[in-house]
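Visitor: sharing a model prediction with you, sequence too.
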Amino acid sequence: MSKLVRGYEVVIGFETHAQLSTQSKIFSRAPTAFGAEPNTQACAVDLALPGTLPVMNKGAVERAIRFGLAIGAHVAPRSIFARKNYFYPDLPKGYQISQYEIPVVQGGAIEFYLGEEKKTVRLVRAHLEEDAGKSLHEDFIGQSGIDLNRAGTPLLEIVTEPDMRSSDEAVAYAKELHKIVTWIGICDGNMQEGSFRCDANVSVRKPGEPLGTRREIKNLNSFKFMQQAIDYEVRWQIEQLEDGLAVQQATVLFDPDTGETRAMRTKEDAADYRYFPDPDLPPLVIPADWVERVKGELPELPRAMAARFVADYGLPEYDATTLTQSKAMGAYFEAVAKASGQPKLASNWIMGELSRRLNAQDIGIEQAPVSAEVLGKLIGRIQDGTISNNAARQVFDALWTGEGKDVDAVIEAKGLKQMNDSGALEKILDDIIAANPDNVAQIRAGKDKAFNALVGQAMKASKGKANPQQVNDLLRKKLGL
């Protein structure tokens, strides 16, 4: 059941441009590295000089095949390139080479969890195309320039059905798609550099009515802004309809400073682009043996890894999904689980203490100062009773900050080893019982609070070195509980 907003159903579809991780452009040998001086990475083909012809980049095609296989789509054995005609200063040819009637990837789906609920977003297609250049507006001198470094950069445009019903669902889909394209190595996923750009088609309708008029929010380059933009657009469209006004189809931009969307231009339809097959490019033919080879080279995919973590390590679905947010995190967990022999404790530490510190320093798990093997050893020392959970956090802090490198050496240096001498612990408990007759009476009367107070005294007397479970067990035994 869709969640309604003021009695309206929200309908969202996505178009995502993933920049493919090739070293050269889709139809030329010009480089694709980010950050070069304007117009230093544009060759004669990118500039559309007379007499130049496009040549297909095999690496771009292979990455499209990889994506199609990863999402369970049909990889077309024969697809066609078309010219998408429109005039804009950063498009030297006057058209963009794309795919229209027969795309390379057809169908497929993205599955993900929104909280505890499993969601599926169907894909219409994913097609290869070239990027346009970029207009640079220098307001302080009142002039604009054109940078054609991006012209011809290879893109895979991934188009969904209008299956999403909230901004939460849309962001969860975008994050899952981002995870997949980075996981299989076809895109670096850098949203700030424009490697992963999302356009959200948003409309609203009363339940049971036909789809409403959509407005396309262009170039959303962060998940935070994505949610803000969709939420604002939904509110705006509902207010328009409630005021008796019509929603006009349009392309809009989101302004993060104001938190509002604003119309950029009237939305074009396919007919406005006058698509026709590109006469300079033959049909793209993908033999079956090429698809099979790429299939054999695919890594274990996120959902498959999560399912294995549930089956092999007994993890809850939530833990398994969280631990497969990246390939690096999945590998880190497996190494910790194997080193410690305690997969659930490994999961708890990675999702808790480790993630907290990674987020605080804004670094990835690849840069974690504490290796998986060292964390596994630390968890092992908790499990064998050498240290308490509280002491383990102190050891972890020392390892993280570089104060120590070896788990056992830090435990020894800080005197954190738990007291496992039952004789010494019994003496402490005997003294505490003798000194607290009132508490003992309350305990025998069934008051748990008094029992906890004696446990606290024992831990304090042992300077925190007593094993809490051993304290509980011995105290209960001595009090005949």
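Guide: Perfect, I can see it now.

Visitor: please make it C-alpha for all contacts and neighbour counts, starting now.
Guide: Noted.

Visitor: where is the longest strand in the protein?
Guide: strand 117-130 (DSSP state E).

Visitor: check which helices and strands that one sits against.
Guide: Helices and strands touching strand 117-130, by 3 or more CA pairs under 8 Å, 6 or more residues apart in numbering; DSSP states H and E, are helix 58-70, strand 95-98, strand 105-106, strand 109-114, strand 154-160.

Visitor: for Gly59, what are its contacts?
Guide: By CA atoms under 8 Å, 6 or more residues apart in numbering, the residues touching Gly59 are Thr22.

Visitor: got another one to weigh against that:
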Amino acid sequence: MTTTSKTSSLLVHGYEVVIGFETHAQLSTQSKIFSRASTAFGAEPNTQACAVDIALPGTLPVMNKGAVERAIQLGLALGSTIAPRSVFARKNYFYPDLPKGYQISQFEIPVVQGGAVEFYLGDEKKTVRLVRAHLEEDAGKSLHEDFVGQTGIDLNRAGTPLLEIVTEPDMRSSAEAVAYAKELHKIVTWIGICDGNMQEGSFRCDANVSVRKPGEPLGTRREIKNLNSFKFMQQAIDYEVRWQIEQLEDGHAIQQATVLFNPDTGETRAMRTKEDAADYRYFPDPDLPPLVVAPEWVERVRAEMAELPRVMAARFVKDYGLSDYDAASLTQSKAMSAYFEAAAKASGQAKLASNWIMGEISRRLNAGELDIAQAPVDAGRLAQMLQRIADGTISNSAARQVFDVLWTDGGEVDTIIEAKGLKQMNDSGALEAIVDEVIAANAKNVEEYRAGKDKAFNALVGQIMKASKGKANPTQVNELLKARLG
């Protein structure tokens, strides 16, 4: 891969990758979007499909207010415009698990318009623009595995409320696409509008992938459907990019299509040719009036929302002096931000707390596949240890020993320090004696330092630390040694 400064985009074999996303977030309402049937996961097939869901004659849809409020919440979280008036439409297509023969969705006037998702890829800040987020109902599910030569239909999901979140084609690599998806996942779970369970289908991502030579018009896209893990998402996009480039290099045209990713083979395969909007014959649903969202409703929802991740990150920068990157990292989840803030307040050492959480604690959590809520060392114990570093009781290296015991065995910080003899030497008289002895025994290093060789100074510090068995306070050692050497 090479990088072009003009576009700041990664090129793969001379091609620019272009990715847009459509994400279906299942809303956390207890009932469906147009009926009172339950949305609970895992029920026996067809036990949660009422007359409205299976489209019996004479039934009419009634809008779920909770679904609308969750859409408003997302719009507020992403800086979008909340449409004061939006319209529901019928999206017509035939599929066995779609009882009505059409899906109720939004087309020309969605409830959420515009906005953006901001995130970091490494230490580089990225922004993906949103086109829209619209309310719609889910379809049922076709079951193949339990029926020999036949397909079963489970309509429990029919009518489940979804918010489809559509981006501009702003992403230029699979890594950027995954980072976007993770940030969106964080936001919808943070504000509580979706549980984010990808295995249960609560957060499903479709990636629209195309390639082009730099400066050329957008290429023909292929849509990878229902990516239900971040790992598979990256694998699927990478394979699709390689496949499209190979096709173009061999002189073949890309045909617009819907494709599926097979995690067993690591390949995508075409499922059907991709439809355009005109193929769905959208028209306003005559059974549903326009959805009117008054400004007072929006403000009431805003007042009831918890502090948003980006707002909290800005506060961490202002109140605790953190960098933008550190603040964004510490607001990856509510649990992580709460852990940091508790440790920072209790210890008075915000930057030190940030370093430990983003460093040693995150490393151990990742190794053990644990969430911060499962960390064996709570925020209070971490704060106690940070205080002992700050007041000079222990060095950073000794703190790692203390932390190792806390993580594996638990206990009290001061008890561990005493038991392992990790207190730093803060007695200036004893330390002065060691410094004088080291200076006297290392005349050559002293001479080299006075001749301008900094390495000689570090060698003397090392000798002092060795003589003190690692207990000397490094800051005091440096200050005292410099004073002694003039």
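Guide: Sure thing, it's come through. Treat the numbers as computed from the prediction; the structure is a model and nothing was measured.

Visitor: what TM-score do the two superposed chains give?
Guide: Overlay of the two chains. TM-score (TM-score structural alignment, normalised by the length of the first structure): 0.93; 479 aligned residues with a CA RMSD of 2.1 Å.

Visitor: quick one on the thing from earlier: out of the helices and strands packed on strand 117-130 of the first structure, flag the one nearest Phe87 of the first structure.
Guide: strand 95-98 (7.1 Å; CA to CA).

Visitor: average distance between that closest one and the second structure?
Guide: For strand 95-98 of the first structure, the mean deviation from the second structure after alignment is 1.4 Å (mean CA distance after the TM-score superposition for the first structure).

Visitor: against the second structure, where does that strand fall?
Guide: Residues 102-105 of the second structure are matched to strand 95-98 of the first structure when aligned by TM-score structural alignment.

Visitor: then stretch 372-384 of the first structure?
Guide: Under TM-score structural alignment, the match for stretch 372-384 of the first structure is residues 379-391.

Visitor: for the matching stretch, which outside residues touch it?
Guide: 339-340, 342-344, 346-349, 352-353, 394-396, 399, 402-403, 412-413.

Visitor: neighbours of Gln374 of the second structure, how many?
Guide: 11 (other CA atoms under 10 Å).

Visitor: returning to what we had before: quick check: angle from the longest strand of the first structure to helix 58-70?
Guide: For strand 117-130 of the first structure against helix 58-70, the angle by axes from the mean of the first three to the mean of the last three CA atoms, to 10 degrees is 160 degrees.

Visitor: aligned to Ser229 of the second structure, what sits in the first structure?
Guide: Checking with TM-score structural alignment, Ser229 of the second structure has Ser222 as its match.

Visitor: pull the contacting residues for that match.
Guide: Ser222 of the first structure is in contact with Met191, Gln192, counting by CA under 8 Å, 6+ apart.

Visitor: what about 6 Å?
Guide: Shown in contact with Ser222 of the first structure (CA atoms under 6 Å, 6 or more residues apart in numbering): no residues.

Visitor: so Val11 of the first structure: helix, strand or coil?
Guide: strand (DSSP: H, G, I helix; E, B strand; the rest coil).

Visitor: could you do the one 3 residues further on as well?
Guide: Here Phe14 of the first structure is strand, with the state taken from three-state DSSP.

Visitor: tell me the counterpart of it in the second structure.
Guide: Under the alignment (TM-score structural alignment), Phe14 of the first structure maps onto Phe21.
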